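[1] Quick one: sequence and predicted model below, then my questions.
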Amino acid sequence: MTEAPPAGSPGTAESGGGSPRRTAVGILLGVALASLVADLVTKQLALSSLTGRGPVSLLGGTVYLTLTRNSGAAWSIGSDHTWVFPLITIGVIAWIGWMALRLRSLPWAVSLGLVLGGALGNLTDRIFRAPGHFVGHVVDMISLFDPYGQVWPVFNLADSSLVCGVLLAVFLELTGRQRDGSRATSGRAAPEQAPAEQGERA
């Protein structure tokens, strides 16, 4: 009679039932969809309520709502090469799809879902908004500490989702959490055992 492998061992699901990969991919897609919908809704609200208005101050001037259309990246970097950004975004989406093939970690699913949702949000603007397909300008509306983005670039929820997803990915890498649900080993155990092994050989 064979014993069941202990919980948390490689190749076993962390939760009680279901496929770990299926669960992780489901969370990735759910987070991406929620992020995308929130971004599209807030952009539409900004267009309908901020068009033709000056900046709206919130939280005593900590946050301003000011409608801008950005043809480039942060601080309008690359504004003369708008067509490049959709290609980069498509590459990111393809990379996330490849990562999902071995995805088992729920934290990594959240991280990749945030990045995917943010990427899709801004890609939608690039494809469908004026002045034309794949050269559309991204709708931004949130400015920190200054009404016109002089302290920090004006951004949107898609940008926030991207930044949060990347920061979470960096944290997971630094703490040794792998996308397949395993933990990276420090590699220090082997050197500590070396003296004992040498003693046995003597």
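    Done, it's in.
[2] Every contact and neighbour count from this point should use C-alpha atoms.
    OK.
[3] Find the nearest non-adjacent residue to the spatially most central residue of the chain, please.
    Residue closest to the average C-alpha location in the chain (Cα atoms, centre = their mean): Val115, at 2.2 Å. Nearest in space to Val115, with sequence neighbours left out and distances taken as Cα to Cα, 6 or more residues apart in numbering, is Leu162 at 4.5 Å.
[4] That neighbour - how many residues pack around it?
    22 (other Cα atoms under 10 Å).
[5] Can you list the neighbours in contact with the helix or strand in which Pro191 is found?
    If you go by DSSP states H and E, Pro191 is part of helix 189-201. In this structure, no residues lie in contact with helix 189-201 by Cα atoms under 8 Å, 6 or more residues apart in numbering.
[6] Now do the buried residues in the helix or strand encompassing the residue nearest to the centre of the chain.
    Here Val115 sits within helix 106-128, counting by DSSP H and E. Across helix 106-128, burial judged by 16 or more other Cα atoms under 10 Å covers 106-127.
[7] Who are the packing partners of that helix?
    If you count contacts as 3 or more Cα pairs under 8 Å, 6 or more residues apart in numbering; DSSP states H and E, helix 106-128 packs onto helix 20-50, helix 84-99, strand 138-144, helix 157-174.
[8] and of these, who's closest to Trp75?
    Proximity to Trp75 (Cα to Cα) singles out strand 138-144 among the helices and strands packed on helix 106-128, at 11.6 Å.
[9] hmm, who's touching that closest one?
    Under Cα under 8 Å, 6+ apart, the answer for strand 138-144 is 43, 46, 62-71, 122, 125-126, 129, 149, 151-156.
[10] here comes the other one, which I'd like you to weigh against the first:
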Amino acid sequence: MLGLVLGTAVVAWTLDFLSKEWVIASMAEGEQRQVLGEVLQWHFVRNPGAAFSLAAGSTWIFTILAAAVVIFIATQLRRIRSMRWAAAFGGVLGGTLGNLTDRLMREPGFFVGHVIDFIQVWGFPAIFNIADIFIVGSMIAVVLLVLANIGLDGIRHTDEPKPAAAEADPDATQPLDPEDRPGERH
């Protein structure tokens, strides 16, 4: 599964990086271009904050949080036995590394760089990038896997007793006969 996690992460990071480089090379900051009329536009902005440009003065905090996400995923890699979890973690990892690359390498400087955002969708209140798409899509997958009780091993876990326990002690799941119940005399 390590290959799927890392492969997905590399695809996400590469698509994000190349798209941002294209935006920087072909658009002026603040420029807007219609792609599908007003439904989809490219709108080049540099985002110093988090989603919706929140906490713009705390860029360093998001750098630390992104690094923590990368470290957390790295610590979980050996436990992943599910293709769905591997793809989800790979998407989160690649997207997080995409935005972390901006925070470490872009203006105004190391650790406080601004994230390049450029995708604007009509009716959506934020401008975002490819990394954000991978992060959000993958986190939705993580939530769905958790809600379905699917573990990192790919097995759906339930609160129901396992059949192996009943086979080991067949009487464990059977009610006691009335004469064997404690406190009852006949």
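    Here it is on my side, so go on. Since we're looking at a predicted model, the values are computed, not measured.
[11] Any idea what the TM-score is?
    Once superposed, chain against chain, the TM-score is 0.86 (TM-score structural alignment, normalised by the length of the second structure); 173 aligned residues with a Cα RMSD of 2.1 Å.
[12] before we move on, back to that, and the helices and strands packed on helix 106-128 of the first structure as a markdown table, adding distance to Ser57 of the first structure?
    Converted to a markdown table, those look like this (distance: least, Cα to Cα, whole Å):
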| stretch | distance to Ser57 of the first structure |
| --- | --- |
| helix 20-50 | 12 |
| helix 84-99 | 31 |
| strand 138-144 | 10 |
| helix 157-174 | 18 |
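[13] Pick the most buried one from those.
    strand 138-144 (a mean of 25; mean count of other Cα atoms under 10 Å).
[14] so that one versus helix 20-50, what angle?
    Orientation note: strand 138-144 of the first structure sits at an angle of 80 degrees relative to helix 20-50 (axes from the mean of the first three to the mean of the last three Cα atoms, to 10 degrees).
[15] average gap between strand 138-144 of the first structure and the second structure?
    When the second structure is overlaid, strand 138-144 of the first structure sits 0.5 Å from its aligned residues on average, using mean Cα distance after the TM-score superposition for the first structure.
[16] what does that strand correspond to over in the second structure?
    Using TM-score structural alignment, strand 138-144 of the first structure lines up with residues 115-121 of the second structure.
[17] related to what we said a few turns ago, which residue lines up with the residue nearest to the centre of the first structure in the second structure?
    Per TM-score structural alignment, Val115 of the first structure is aligned with Val92.
[18] Let me see the contact set for its match.
    So Val92 of the second structure contacts Ala9, Phe134, Ile135, Val136, Ser138, Met139 (Cα under 8 Å, 6+ apart).
[19] Any chance of those in TSV with distance to Arg79 of the second structure as columns?
    Shown next, in TSV, are the contacts of Val92 of the second structure (distance: Cα to Cα, whole Å):
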residue	distance to Arg79 of the second structure
Ala9	17
Phe134	22
Ile135	21
Val136	22
Ser138	18
Met139	18
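[20] Could you check how far Ser35 of the first structure is from Ser160 of the first structure?
    For Ser35 of the first structure, the distance to Ser160 of the first structure (Cα to Cα, to the nearest Å) stands at 10 Å.
[21] Overlap in contacts, the two.
    Gly118.
[22] what stretch of the second structure does stretch 57-75 of the first structure fall on?
    Under the criterion TM-score structural alignment, stretch 57-75 of the first structure matches residues 34-52.
[23] Buried residues in the helix holding Pro191 of the first structure, which are they?
    Buried, per 16+ other Cα under 10 Å, within helix 189-201 of the first structure: nothing.
[24] again with stretch 152-161 of the second structure
    Those would be Leu152, Gly154, for stretch 152-161 of the second structure by 16+ other Cα under 10 Å.
[25] From the rest of the structure, what touches it?
    Arg79, Ile80, Arg81, Ser82, Met83, Arg84, Trp85, Ala148, Asn149, Ile150, Gly151.
[26] before we move on, what about stretch 55-63 of the first structure?
    Contacts of stretch 55-63 of the first structure (Cα under 8 Å, 6+ apart): Tyr64, Leu65, Thr66, Leu67, Ile142, Ser143, Leu144, Phe145, Asp146, Pro147, Tyr148.
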